[in-house]
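Novice: the sequence isn't on hand, but the structure is:
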């Protein structure tokens, strides 16, 4: 067995089979009923509700915030996040969310959920109003990358 087959096996287990049919049908309906931008906004609102239901404790550092976020993701088996501080932005790399398996391929709006959750948590942590969370395109289905930077 090669490494790609092993990784596919782990991916396959990232979303319970009992939910796949429902979630893929829902994704297909979103795709048919709404433009991608609207679906992304809807998913961001759902992410915000999720984050609101899973409030984080106060955090004095980016490392503490990352640890709190990862405690939530670990509890619901949604992968993990790495926060990377850069001179002009904060980058969030979220690995191994179950979306690729749960919703199937081709849903460009699936990152909206994570974007909404991160936006809500960062605002609650004191993110300045001139900053926002945005998804960055990536070809890796196992990673969602976000930037927290000034909104122009």
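Specialist: Yep, that arrived. This one's a predicted model, so the numbers in the text were calculated from it and none came from an experiment. Numbers count the residues shown, from 1 in each chain.
Novice: alpha carbons only for contacts and neighbour counts from here, please
Specialist: Noted.
Novice: tell me which element residue 65 falls in.
Specialist: Using DSSP states H and E, residue 65 sits within helix 62-75.
Novice: from the contact counts, what lies against that helix?
Specialist: Contacts defined by 3 or more CA pairs under 8 Å, 6 or more residues apart in numbering; DSSP states H and E place helix 62-75 against strand 80-85.
Novice: now the strand it packs on against helix 62-75, angle please.
Specialist: Per axes from the mean of the first three to the mean of the last three CA atoms, to 10 degrees, the angle that strand 80-85 makes with helix 62-75 is 170 degrees.
Novice: second structure follows, compare the two:
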């Protein structure tokens, strides 16, 4: 935060979940130098500012209608904080995703919904393929296809398509 710039509102306590120390997306919580609102700044590549409210559900429809640029929040388990994935217009937007809107000075944020990390997909310490049983026949078939030359593999896929 620059000297002389004061936040217009209190810092939301959940910003530490979006921008923890050592996060992979290089996000930092900061005060916008123009309007004084809290924003998330991405310091990776081109520096961008995002409103910290999570957009999902009906707010997502509003953001699309207003033509606001969005980025998807993706949780990477084992990493510190979420990563950002840019979407192009309406392409790449999923109805069950969580998004951040580009910060626009002078405009009210579309959402003030706090960020809650998604539930973990698997228990920590448990192998990825737990519960999957492979037979010897499955392993032999995999090895046969894995060692197959590319020309034969292309012919094999064409014959299955036709």
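Specialist: Looks like it came in fine. The model shown is predicted, which means the values in this text are computed figures rather than measured ones.
Novice: TM-score for this pair?
Specialist: In this superposition the chains share a TM-score of 0.24, using TM-score structural alignment, normalised by the length of the first structure; 66 aligned residues with a CA RMSD of 5.0 Å.
Novice: just to revisit the earlier point, buried ones in the helix holding residue 65 of the first structure, by neighbour count?
Specialist: Using 16 or more other CA atoms under 10 Å as the test for burial, helix 62-75 of the first structure gives 65, 66, 67, 68, 69, 70, 72, 73.
Novice: so the fourth one versus residue 81 of the first structure, what's the distance?
Specialist: Pointing back at residue 68 of the first structure there. Per CA to CA, to the nearest Å, residue 68 of the first structure is found 10 Å from residue 81 of the first structure.
Novice: and residue 29 of the first structure, by the same measure?
Specialist: Noted for residue 29 of the first structure: a distance of 29 Å to residue 81 of the first structure, by CA to CA.
Novice: please apply the same query to residue 67 of the first structure.
Specialist: For residue 67 of the first structure, the distance to residue 81 of the first structure - CA to CA - is 9 Å.
Novice: please apply the same query to residue 136 of the first structure.
Specialist: 15 Å.
Novice: so if I had to pick from these two, which one is more boxed in?
Specialist: Between residue 136 of the first structure and residue 81, counted using other CA atoms under 10 Å, the more crowded position is residue 81 (22 against 13).
Novice: now that one. Nearest residue, chain neighbours left out?
Specialist: Among residues not flanking residue 81 of the first structure along the chain, residue 94 sits closest, at 4.3 Å (CA to CA, 6 or more residues apart in numbering).
Novice: the one you found: what secondary structure?
Specialist: Assigned by DSSP: H, G, I helix; E, B strand; the rest coil, the conformation of residue 94 of the first structure is strand.
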